[in-house]
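Q: what's the 3D shape of this:
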Amino acid sequence: MRLWLPTITWSNFRWSWSLPAAFILFFVAAAAPFPFGSTNDLSIAFWCLCLGLGVMFAPTRDLRPPHLWLLAGIGVIVAGYAFVLHEQLSDHPWVAPFQPIWKQASDLLGVPIAPSAAILKNEAFFALGAPLANILAIVLGITVGADRMRARRLLWVIAISGAAYALYGVASFLIEPTMILWRDKTAYLGSVTGTFINRNTAAAYFGSCAVIWILLILEDVRRRLPEHHIEWRRLSFDLRAIPPREILPQLSCLLICLMAMFMTTSRAGVGLSLLAMIVATCVFLKRDLRPRTGIWISLGSGVAVALGLLQLLGGRVSSRFDSQGLADEGRMEGWKSTLQIIADNPWFGTGMGSFQWAFPPYRSPNISIRGVWDAAHSTPLELASDVGIPLGLLVALAWIAMFVILTRGVFGRRRDVIIPLGAAATAMLSLLHSCLDFTLQVPGYSIPFFALFGAGLAQSFSRRESRVMTEPGGTRGKSRPPQPQAQRRAGCRSLTKVSRF
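A: Down below sits the predicted model:
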């Protein structure tokens, strides 16, 4: 156990004002999934309080100009939310029109009713908790994750806590499948949900943790191989040289996460998680693959392994694909109804957190009358229906910018590449899954991984680039003093050794 966990000694713990922020971030990232996915207002308020305290103690010593630009971009998102929130809460909005439902209610009741730009007064204030927690998590992830060692520790915290929740989920399903923690389980009795209420969110969470475990295992194995580039003919011999006790704990955690993921029987969660694992593995091994055929062989091998795991561990998932297809018809009809809501309220939406009350008049007759639609099962569509198209587009642009920066970090770094790669892979998984469900609307999932997104963004910039940006006038295009040839060769050899991984 000593070799596969990060080495921790008392000499590592020297007091600084950055320790409280790091401790708060690690605590929140590990504990947020515990109280039933943190979907109730009390849990969300507690995490906002913790993350707010962490931001107050956030270290600024390691922040560099690219990080400040990231924080400025997040500030633009905050300003957009503040403007929309003002319009939806104010009795005298600046530009937003009043919802016609208030005049209709006043005419029917025969009494004057103060109008509002939202269909529910003050609901936007209470619905702000989850987005605020996500914003605080990514800000704290950037400031704490600007230090590479703390960013790596955050990766380990999420991976180990995910394996612990997966172990609990499998054990509780085998021992008492009708309970979630101390409450009765009222839905998904035949599926593992861990500490979450919904099996789809649980599948995305366990799959995301499995992605992180795969990257940690690949990095550890790659570091132990003797060659600078993998010799595939000797790979089996080199792998046998690794002591089993040094790699088995990580493989066990990966297997537990995979078992829990498949036992959720979530089609989209399992399928997208396997896709994220394949992509993350191929990207990590990109330097060791043949230029033309290597990537296709790697992708084909990954798909074959994924299909094998699906048949071996995911029999119930396969049966759901066979019986129900790729998507439910009712969900597609729900998306069409949500598009009608957006078309009627394009600028400021119906109000944050108002989807459950805005949906019934638009509910398609092709949807079963059973149940209440309290979510659109598509986070982008629900966001646009709640806050309007302009703010929805601003958030979409922020996601695009995040993927661009993470991709730049993945293909630009040689050391600690698993930090931006893990953030990019889990971001892809969570975003694609949220287009089909509401994973990112569950704080127990979104808070840990928004923190990871922040750490991945912070580690997508090298210190060398920051020094170029901060030096007066820059150093690009300027000549350097000549160095002796022997000194240049020695420097190149030392740089190669340092930046090998």
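Q: Every contact and neighbour count from this point should use C-alpha atoms.
A: Will do.
Q: tell me the centre residue of the chain?
A: What sits nearest the mean C-alpha location of the chain, by Cα atoms, centre = their mean, is residue 449, with 3.6 Å.
Q: Helix or strand next in line after the strand or helix carrying that residue, which one?
A: Per DSSP states H and E, residue 449 falls inside helix 443-458. For helix 443-458, the succeeding helix or strand toward the C-terminus, using DSSP H and E, is helix 463-470.
Q: List the buried residues of that following helix.
A: Judged by neighbour count using 16 or more other Cα atoms under 10 Å, the buried positions of helix 463-470 are residue 469.
Q: again with stretch 414-424
A: 416-424.
Q: Run a quick neighbour tally on the closest residue to residue 425 other than its chain neighbours.
A: The spatial neighbour of residue 425 that comes closest, neighbours along the chain excluded (Cα to Cα, 6 or more residues apart in numbering), is residue 276 at 5.7 Å. Neighbour count of residue 276, defined by other Cα atoms under 10 Å: 24.
Q: Residue 104 too?
A: 12.
Q: and it, that's in a strand?
A: No. If the criterion is DSSP: H, G, I helix; E, B strand; the rest coil, then residue 104 is helix and not within a strand.
Q: what's the helix holding residue 449 packed up against?
A: The elements that helix 443-458 packs onto, with contact taken as 3 or more Cα pairs under 8 Å, 6 or more residues apart in numbering; DSSP states H and E, are helix 18-31, helix 129-145, helix 148-175, helix 389-412, helix 418-434.
Q: can you tell which of these is closest to residue 331?
A: helix 418-434 (13.0 Å; Cα to Cα).
Q: tell me the angle of the closest one relative to helix 129-145?
A: 170 degrees (axes from the mean of the first three to the mean of the last three Cα atoms, to 10 degrees).
Q: can you give me the angle helix 418-434 makes with helix 148-175?
A: Going by the same axes, to 10 degrees, helix 418-434 makes 40 degrees with helix 148-175.
Q: Going by contacts, tell me the helices and strands next to helix 418-434.
A: So helix 418-434, by 3+ Cα pairs under 8 Å, 6+ apart, packs with helix 148-175, helix 199-224, helix 267-284, helix 389-412, helix 443-458.
Q: For those helices, give me JSON lines that also has distance to residue 97.
A: Formatted as JSON lines, the helices and strands packed on helix 418-434 follow (distance: least, Cα to Cα, whole Å):
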{"stretch": "helix 148-175", "distance to residue 97": "44"}
{"stretch": "helix 199-224", "distance to residue 97": "36"}
{"stretch": "helix 267-284", "distance to residue 97": "39"}
{"stretch": "helix 389-412", "distance to residue 97": "15"}
{"stretch": "helix 443-458", "distance to residue 97": "31"}
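Q: please give me the structure for this one as well, since I'd like to look at both together:
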Amino acid sequence: MNSINVPGAGHVHKPFLFTSLLLLLGFIPWLHGAELVWEIMLFSALFMATFGFAIVSKQVNVLTAFTNVKLPLCLLILWFVYCCIFLIPLPVEMAQRLSPNMTMLIEANSLQKESVILTISKALTLIELAKIASVICVFCLCYLLAKHRTQQEKILKVLFYSSAVMAIYSQVNHYTNGQFELVRAIPPFGSPWDSMVRGTFSYKNQYSIYLAMTISIGFGLLLNNLKKKSKQLDLNNVTTFIIHLVTTRHIITILLLIVMLVSFFGTNSRGGSLILAIATTITLLNYSLRTKTHNFSKNKAIFVTCVVVVFSIVFFTSKSYERFTTLGIKDNGRIMLHKTALSIFEDYPLLGTGPGTYSAIQHSYKDIRLGNSAMSKHAHNDYLELLATQGVLGALLITWSLLLILSKIFYRIPDKNVSVVLGCQVSIVCILGHSFIDFNFGTLALSVYFFVIIALLLRMAEQQ
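A: Below you'll find the predicted structure:
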């Protein structure tokens, strides 16, 4: 981080800012993943205030600190500005040229105005703007404050241990049928605890992908620590390696990962289970092609075998497996939901209906067979929902930015810290893949974690 050389300035504020960031990242999943309006606004304000304090305290030179990510960051900011335009009153003639169906909708509601805004819901767009501003601030904060490997690992440990504690919380409530529930699901979501686990999230599939991301990070941290100890203690002997594994603090991480796996499969999410397996395979194939190394030791073979065995045992004895056997790959109405989003996009192709407004427009387009359930208020495909609400222009801005970032973090595999990098890459592929069949980015916590991880991966890629 490019600090301004004011005596004592950085030493006073950096620990405070970094600790504040860690607390926010650890706590945000515990309030429904920040789904309610007040939760979104609270965390958005805190993230923006933390980033604002970092700038005001003159710890960084913003003109040079983001040199390596200038283009993707500028595109993210331009995306935010684009979304702000939806709230600016425009002459009716201009609005008609930009979004003809929007003005037709206004006329249909008998609203004669000289100027109009380009969103069908000002309130929903304001909420979406708060979410976009917060994830950009989080991205910048993590990129600035996690320049060194120690800081990167501290952030990842907070993500992992917060999730591990939630997994324990889930299992306790699963076996006591919710006797120790602290955060109730937002109606109409929520099922009896004895039938599935959901953590503090309302929608079990979102909790599933949250676990998939943090489990991947946990495995990466564990393997990285084992690799360090192997070099220090000469753990090439298989017996010595196993003894070290079960007699040190690593056993705590392993037990936490097992609890998280049990909770993961206890969510009954078929998509989450499938996506984790696919994401792991894709990431390892990418690593193999990029490095072209195939050095397998006995210890690695034993560890991988143990992981596969534990994974298989937990899966085949879980409710997720039962659901696979009864439902197979049945889409549960997702094809109809996707068609709904495409129908909206066809009517509002350039600009969409306004950021965050899908729930306010979908009822006019959806198939009557979908009913009026909470599930139908989202497209269950974040990419189609983005097209429907922000049109081609909004989708192009965020897609261009993310493609630039993803090309950097997947093309280069650092020589050091490989396990952590691979764990983070798996988590990114998990949420990106799962978002084709669900609405993960509609929850602020998952969006925040995504931007945190890509910011860390960018820093890791620079450390060559």
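Q: on that earlier part again, ok, the residue nearest to the centre of the first structure - contacts?
A: With contact set as Cα atoms under 8 Å, 6 or more residues apart in numbering, residue 449 of the first structure has these partners: 29, 423, 426-427.
Q: picking up where we left off before, what's the average distance of the helix holding residue 449 of the first structure to the second structure?
A: Superposing on the second structure and averaging over aligned pairs (mean Cα distance after the TM-score superposition for the first structure), helix 443-458 of the first structure comes out at 2.0 Å.
Q: any idea of the angle that helix forms with helix 199-224?
A: Using the same axes, to 10 degrees: helix 443-458 of the first structure against helix 199-224 is 30 degrees.
Q: picking up where we left off before, can you redo the contacts of residue 449 of the first structure as JSON lines with distance to residue 200 of the first structure?
A: Putting the contacts of residue 449 of the first structure into JSON lines (distance: Cα to Cα, whole Å) gives the following:
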{"residue": "29", "distance to residue 200 of the first structure": "20"}
{"residue": "423", "distance to residue 200 of the first structure": "20"}
{"residue": "426", "distance to residue 200 of the first structure": "15"}
{"residue": "427", "distance to residue 200 of the first structure": "16"}
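Q: Which members of these come out as buried by neighbour count?
A: Going by neighbour count (16+ other Cα under 10 Å), the contacts of residue 449 of the first structure have 29, 423, 426-427 buried.
Q: Would you tell me which one of the buried residues of stretch 414-424 of the first structure comes nearest to residue 346 of the first structure?
A: Among these, and counting by Cα to Cα, the member closest to residue 346 of the first structure is residue 424, at 30.5 Å.
Q: Just want to check the distance between the closest residue to the closest one other than its chain neighbours and residue 144 of the first structure.
A: In space, and not counting its chain neighbours, residue 424 of the first structure is closest to residue 406: 5.9 Å by Cα to Cα, 6+ apart. As for residue 406 of the first structure, its distance to residue 144 of the first structure is 17 Å (criterion: Cα to Cα, to the nearest Å).
Q: Enumerate every residue touching the equivalent of residue 407 of the first structure over in the second structure.
A: Alignment note (TM-score structural alignment): residue 407 of the first structure maps to residue 410 of the second structure. Residue 410 of the second structure makes contact with 286, 425 under the criterion Cα under 8 Å, 6+ apart.
Q: Leaving out sequence neighbours, find the closest residue to residue 18 of the first structure.
A: Using Cα to Cα, 6+ apart, the closest residue to residue 18 of the first structure is residue 59 (4.8 Å).
Q: State the distance from the one you found to residue 138 of the first structure.
A: Counting by Cα to Cα, the gap from residue 59 of the first structure to residue 138 of the first structure is 14 Å.
Q: Okay, helices next: where are they in the stretch 1-150 of the second structure?
A: Taking DSSP state H, counting those that start in this stretch as the test, the helices found in the stretch 1-150 of the second structure are 9-27, 37-56, 62-65, 70-85, 92-98, 100-108, 122-145, 149-176.
Q: Columns distance to residue 269 of the second structure on top of those helices, output as JSON lines?
A: Output for the helices of the stretch 1-150 of the second structure, formatted as JSON lines (distance: least, Cα to Cα, whole Å):
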{"stretch": "helix 9-27", "distance to residue 269 of the second structure": "24"}
{"stretch": "helix 37-56", "distance to residue 269 of the second structure": "25"}
{"stretch": "helix 62-65", "distance to residue 269 of the second structure": "41"}
{"stretch": "helix 70-85", "distance to residue 269 of the second structure": "32"}
{"stretch": "helix 92-98", "distance to residue 269 of the second structure": "41"}
{"stretch": "helix 100-108", "distance to residue 269 of the second structure": "38"}
{"stretch": "helix 122-145", "distance to residue 269 of the second structure": "26"}
{"stretch": "helix 149-176", "distance to residue 269 of the second structure": "15"}
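Q: Any idea which of those gets closest to residue 436 of the second structure?
A: Comparing the helices of the stretch 1-150 of the second structure by Cα to Cα, helix 122-145 comes nearest, at 19.9 Å.
Q: The closest one vs the first structure, average distance?
A: Counting by mean Cα distance after the TM-score superposition for the first structure, helix 122-145 of the second structure comes out at 1.8 Å.
Q: buried stuff in that helix?
A: 122, 124-145.
Q: Now do it and helix 37-56, the angle between them.
A: Angle of helix 122-145 of the second structure versus helix 37-56, following the same axes, to 10 degrees, is 40 degrees.
Q: Could you name the helices and strands sitting against helix 122-145 of the second structure?
A: helix 9-27, helix 37-56, helix 70-85, helix 444-462.
Q: among the ones you listed, which is nearest residue 223 of the second structure?
A: helix 444-462 (16.6 Å).
Q: Count the residues that sit near residue 364 of the second structure.
A: If you count neighbours by other Cα under 10 Å, residue 364 of the second structure ends up with 10.
Q: actually residue 462 of the second structure, not the one I wrote
A: So residue 462 of the second structure, with other Cα under 10 Å, has 14 neighbours.
Q: ok, now residue 293 of the second structure?
A: Neighbours of residue 293 of the second structure (other Cα under 10 Å): 9.
Q: any idea how far residue 230 of the second structure is from it?
A: 19 Å.
Q: And residue 327 of the second structure, by the same measure?
A: Residue 327 of the second structure is 45 Å from residue 230 of the second structure, by Cα to Cα.
Q: Next, the angle from the helix or strand hosting residue 312 of the first structure to helix 267-284.
A: Residue 312 of the first structure belongs to helix 294-313 when elements are defined using DSSP H and E. Taking the same axes, to 10 degrees, one finds helix 294-313 of the first structure and helix 267-284 inclined to each other by 140 degrees.
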